[in-house]
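In: next come a sequence and a model predicted from it.
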Amino acid sequence: MAGAVTIEPGIVRRSRPLWLTLLALSTAGMVVSVQQTVVIPLLPRLMTVFGASVAEIAWVFTASLLAGAVATPLLSRLGDMYGKKRMILLTAGLLVLGSVICALSDSLPVLIVGRAVQGASAALIPLAIGTIRDTFPHARVMTAIGVVSATMGVGGSLGMIVTGLIADRTTSHHPVFWITAGVAAVAVVLIAVSAHDTGVRAGGRLDLIGALLLSSWLVCLLLAVSKGNDWGWGSGRVLGLFAAAAAVCAVWVVSQMRSRAPMVRLHLLVGRRSLPANLAALLLGFGMFGSFTLVSSFVQTPSSAGYGFGGSVLDVGLYALPSTVTMLVSSFMAGRLSARFGPAYSLAIGAGLTAAAFGWFTFFNASVLDLIGANAVQGLGFGVAYAALGALAVQHVPMDQSGIASGVNSLVRSIGGSVSGAITAALLTSITIAGTAVPARGAYTLSFAIVTASAVASALVALVCGVMAREVPEVG
């Protein structure tokens, strides 16, 4: 093949410098992270703007995760079939479109729709990881994933800081999304001129029925959790939604088992090697996204409530800066850590550090210094865990399944985050200061304890995954 060189069996790379590919993928990953966190500091303000409850406004965040959960395995599968670069461009384009819808929105339903379209861009992360595995020599894969993970961490904090700067100057949420649209458009151009497709293409067809069933049971589950306080946990509507979620989920599992080209290959979800990795991702996603929304609300709670810092939207982003710095450091070191201990044990270390940070703020949250210290430790954990999850998801699968394997791992992480957002919103709504709608301190303490336990469980599962990794040979 003219203009190309063979790096390893199954991997063909054009002579274009690898650093350009890494730059394009890192920029795109950063923009996706920006859209995931950009609304978090705005949630308390949006409650006032739209006259919505905590549970209702939580859908501005949850809708993005839910759409990502459905789109990720679909687009990852398409990436394996037709080329990952095409799908990366598509996801980045959806991010531009969703951002424009949000920027033009003047009602909560329209904003939620725009956030859902934005959320589909979550598929870009596993597509980028699959591209790295296809393109980079084996010895440099973990380092490259670590770099992308680092930029994702920067994007997460940058999104909150940009939101804070804008919120200090206007009460409108529109400028935030115009900025997101512009940056996403730049990412589209950069990917188009810098990235390229390599690797083995897989055959098959798209499982649209599987996508419809997956989205249906997830919506039923999350709607039941978010509306439990308003409708009553024993009401017919809530119980009916839970029953519908269980029934449709069972149908979805059967459809995936019988389909010749399933949306989610169940052996990549619950196989002997895949189940521990995906369970760890589910638990870590639950804790990670839950902590984001909890900290934002806690910081902005007036101290007159008996807790909170009475901070501004900008303060939320500034308090996250220590996490950004430590995440940068740990992400760039993650490759060496995984090379020495393996991705599973690295994930256990990262999840353990994350649990320590959550636990710190669960018991010690009276001072801003407690938050800053906890965020610094949290950044260390996220940096190591992000990189390890990406490598663990594709470590033992054939090359032509790297995109969907990474997509399944991202799927369960998004599901964990979606459920976490709904549960914590329900707790904050149900445990309030007497005579008010303001969440009581105990609601936050309980919520932080739950996300801490989730991170601890993720670390334990990762340890089990590490033990199992010694018993089964790697797939070439």
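Out: Great, that's in hand. Numbers count the residues shown, from 1 in each chain.
In: every contact and neighbour count from this point should use C-alpha atoms.
Out: Fine.
In: which residues sit in contact with the closest residue to residue 464 other than its chain neighbours?
Out: Distances taken as CA to CA, 6 or more residues apart in numbering put residue 276 closest to residue 464, at 7.2 Å, once the chain neighbours are dropped. Residue 276 sits next to 461-462, 464-465 when contact means CA atoms under 8 Å, 6 or more residues apart in numbering.
In: can I get the residues you listed in TSV with secondary structure and distance to residue 69?
Out: Formatted as TSV, these follow (DSSP: H, G, I helix; E, B strand; the rest coil; distance: CA to CA, whole Å):
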residue	secondary structure	distance to residue 69
461	helix	22
462	helix	22
464	helix	25
465	helix	23
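In: neighbour-wise, which one of the residues you listed leads?
Out: The most neighbours of any of the contacts of residue 276, using other CA atoms under 10 Å, belong to residue 462, which has 30 neighbours.
In: now do the SS call for residue 210.
Out: Using DSSP: H, G, I helix; E, B strand; the rest coil, the structure places residue 210 in helix.
In: packing partners for whichever strand or helix holds residue 139?
Out: Following DSSP states H and E, one finds residue 139 within helix 138-167. The contact analysis (3 or more CA pairs under 8 Å, 6 or more residues apart in numbering; DSSP states H and E) places helix 138-167 against helix 18-37, helix 124-135, helix 174-194, helix 313-319, helix 321-341, helix 368-394.
In: and that helix, which residues are buried?
Out: By 16 or more other CA atoms under 10 Å, the buried positions in helix 138-167 come out as 141-167.
In: equivalent analysis for stretch 19-27, please.
Out: Neighbour counts over stretch 19-27 (16+ other CA under 10 Å) mark 20-27 as buried.
In: what about the residue nearest the centre of the chain, helix or strand, and which?
Out: In the chain, the centroid-proximal residue (CA atoms, centre = their mean) is residue 414; its distance is 5.3 Å. Using DSSP H and E, residue 414 sits in helix 402-430.
In: same check, this time on residue 7
Out: strand 4-8.
In: how near is residue 219 to residue 209?
Out: Distance, residue 219 to residue 209, by CA to CA, to the nearest Å: 15 Å.
In: these two: which has the busier surroundings?
Out: Higher neighbour count among residue 219 and residue 209: residue 219, with 18 against 15, using other CA under 10 Å.
In: take this one as well and set it beside the first:
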Amino acid sequence: MTSTTTTPKTGGLVFTLAFAGISASIMQTMVTPLIPQLPRIFDTSSSNTAWVVTVTLLAAAVAVPIAGRLGDIVGKRQMIIACAVPLIIGSIICALAPSVLVMIIGRGMQGLGMGVVPLGVALLRDVVPPEKLSSSIALVSATMGIGGAIGLPIASAVAEYADWRVLFWGAAGLAAVAATFVFFKVPSVPSQAKGQRVDLVGAIGLAAGLVSLLLAVSKGATWGWTSVTTITLFVAAVVLFAVWGWWELRTRDPLVDLRTTARPRVLMTNIASVFIGFGMYASMLVIPQVLQFPTQTGYGLGQSLLQAGLWMAPSGVMMMIVSPLGAKLTVARGAKTTLVTGALVIAVGYAASLGLMGTTWGLMIVGMIVNSGVGLAYGAMPTLIMSAVPRSETAAANGFNTLMRSLGTTIGAAVIGVILSQVTTDFGGTAIASENGFRIALIAGGGITLVAAVLAAVIPAVRTKAAEPSQAPVVDVSTGSVGIPEPAGR
């Protein structure tokens, strides 16, 4: 059927969703400069303040797939605006926090709003014309990395030269502006899953399983991998996920359609996403530490936190530059090729790091190469997912894919943390990560991304033309009316 509408102005729409994504992703790294200061600020132990980071991870892991499913049922635009509410409230709570407990509550609220990016990516399928869809998906997907890379130096500067509470007031204002833009610029699209019920049992089961698993993975090194607490959490996660899977296969309107998730194209993309997440995060853990370690170690570069953030900022810019190139590659050769290429570029970055980690410029180049690969991969994964799922499940499927990436980063953080804690050297009577430890971590990151490239290479092709995301309905961004694009001539 020929489209009954046109889409003359999608640039502002894509910019709005990208801005909303950056606003949300900044929340993840903005607290990094404060971590060493938090025990002194709140007069508590470092083990207590570590929850300021952990709780955001846990809340996001639980909220993202649930927000995705609600987006399919009640509307993606509505859920993006809803996700901005905990971002704003959580930031205000953190800005006013008199104690670490209140700060943890606020950070947990911020984590609840992290569904903005996958919801925005899914919404693009409904409102952007086919010829602009790949580039739009690539840009909005890349905001997960862009926001983090840009947010770190900004947060470092504020933490060093102003009151730390300004960080959170600024975050609240940013989220409020993003929500306002979405309200006025993003059209409301009829829900493809309207009338389906919310799977509360499935949501509770998934939340319980994820909390058990991620707590065990993220805190295992601190509690001990063989401790009763860690083992109990791993066992609980296995049991809870088994029961959750049984329920999801039997309920009428599941939170996550496991039959769709088990389709080879979706399954292999999600597995590859875990490895991409691992590979990406290895550099984010190693590069800042090498930049900031004292020069007296013989391999540290003696940079301040602000300087380290500025050296890393170009990597975020590279994601913005590479995303349209990845979109062109996707149009020409397919999203699978783009994902394989992205994984290989990340691996090249790690290979280069072994010879460039001795200088600040060298590490900046490494970060730019690695994040170029991440930009390619992050733009390709949603396209692969949406080409294989029904339109009524796009937000839920993208939310689940985002969860897989987050699971990869969590596992990566745990594995790299173990490597750096075991391969150490003595520095002034204190055991610190050695140069060999950093090199092993970088080799691990490169090896994992090569595995991701192999997994991506075996992702099966789309079986039918109707499954392609290019066959999405188009919404006129001025009127909100819906039309179906005419099939491409091929």
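Out: Good, I have the coordinates. These numbers come from a predicted model, not from an experiment.
In: sorry, back to before: spatially nearest residue to the counterpart of the residue nearest to the centre of structure 1 in structure 2 (excluding sequence neighbours)?
Out: Under the alignment (TM-score structural alignment), residue 414 of structure 1 maps onto residue 406 of structure 2. Nearest non-adjacent residue to residue 406 of structure 2, counting by CA to CA, 6+ apart: residue 277, 6.5 Å away.
In: against residue 142 of structure 2, how distant is the one you found?
Out: According to CA to CA, residue 277 of structure 2 stands 13 Å off from residue 142 of structure 2.
In: residue 12 of structure 1 should be in a helix, yeah?
Out: No. Looking at residue 12 of structure 1 with three-state DSSP, it is strand, so not inside a helix.
In: can I get the contacts of residue 276 of structure 1 in a markdown table including distance to residue 45 of structure 1?
Out: Formatted as a markdown table, the contacts of residue 276 of structure 1 follow (distance: CA to CA, whole Å):
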| residue | distance to residue 45 of structure 1 |
| --- | --- |
| 461 | 38 |
| 462 | 38 |
| 464 | 43 |
| 465 | 42 |
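In: looking at these, which one is closest to residue 327 of structure 1?
Out: Nearest to residue 327 of structure 1 among the contacts of residue 276 of structure 1, counting by CA to CA, is residue 462 at 19.8 Å.
In: check contacts around that closest one.
Out: For residue 462 of structure 1, the contacting residues are 276-277, 280, 344-345, 347-348, by CA under 8 Å, 6+ apart.
In: try 6 Å
Out: Each residue near residue 462 of structure 1 by CA atoms under 6 Å, 6 or more residues apart in numbering is listed here: 344, 348.
In: and residue 433 of structure 2, by the same measure?
Out: Taking CA under 6 Å, 6+ apart, one finds 420, 424 in contact with residue 433 of structure 2.
In: counterpart of it in structure 1?
Out: Aligned partner of residue 433 of structure 2 by TM-score structural alignment: residue 439.
In: try residue 148 of structure 2
Out: Residue 148 of structure 2 maps onto residue 156 in structure 1, by TM-score structural alignment.
In: I'd guessed its match sits against residue 33; true?
Out: Yes. Between residue 156 of structure 1 and residue 33 a contact is recorded at 4.9 Å, counting by CA atoms under 6 Å.
In: counting neighbours, what do you get for the counterpart of residue 302 of structure 1 in structure 2?
Out: When structure 2 is aligned by TM-score structural alignment, residue 302 of structure 1 is paired with residue 294. Neighbourhood size, residue 294 of structure 2 [other CA under 10 Å]: 16.
In: ditto for residue 86 of structure 2
Out: Residue 86 of structure 2: 22 surrounding residues under other CA under 10 Å.
In: residue 223 of structure 1 now?
Out: Residue 223 of structure 1: 20 neighbours (other CA under 10 Å).
In: nearest spatial neighbour of it, skipping sequence neighbours?
Out: residue 241 (7.5 Å).
In: closest to residue 130 of structure 1 among the buried residues of stretch 19-27 of structure 1?
Out: The closest of the buried residues of stretch 19-27 of structure 1 to residue 130 of structure 1 turns out to be residue 25 (CA to CA; 10.9 Å).
In: which non-adjacent residue is nearest that closest one?
Out: Once flanking residues are discounted, residue 25 of structure 1 sits nearest to residue 128: 6.0 Å by CA to CA, 6+ apart.
In: corresponding residue for residue 329 of structure 1 in structure 2?
Out: Alignment note: residue 329 of structure 1 maps to residue 321 in structure 2; criterion TM-score structural alignment.
In: now the residue nearest to the centre of structure 1: how far from residue 283 of structure 1?
Out: As judged by CA to CA, residue 414 of structure 1 and residue 283 of structure 1 stand 10 Å apart.
In: gap between the two ends of stretch 35-53 of structure 1?
Out: For stretch 35-53 of structure 1, the first-to-last residue distance is 22 Å (CA to CA).
In: for it, buried residues please.
Out: For stretch 35-53 of structure 1, burial by neighbour count (16+ other CA under 10 Å) applies to 35-47, 53.
In: name the residues that touch that stretch?
Out: 156, 159-160, 293, 296, 313.
In: on that earlier part again, mean offset of the helix holding residue 414 of structure 1 relative to structure 2 (after superposition)
Out: Comparison of helix 402-430 of structure 1 with structure 2 after fitting gives an average deviation of 2.3 Å (mean CA distance after the TM-score superposition for structure 1).
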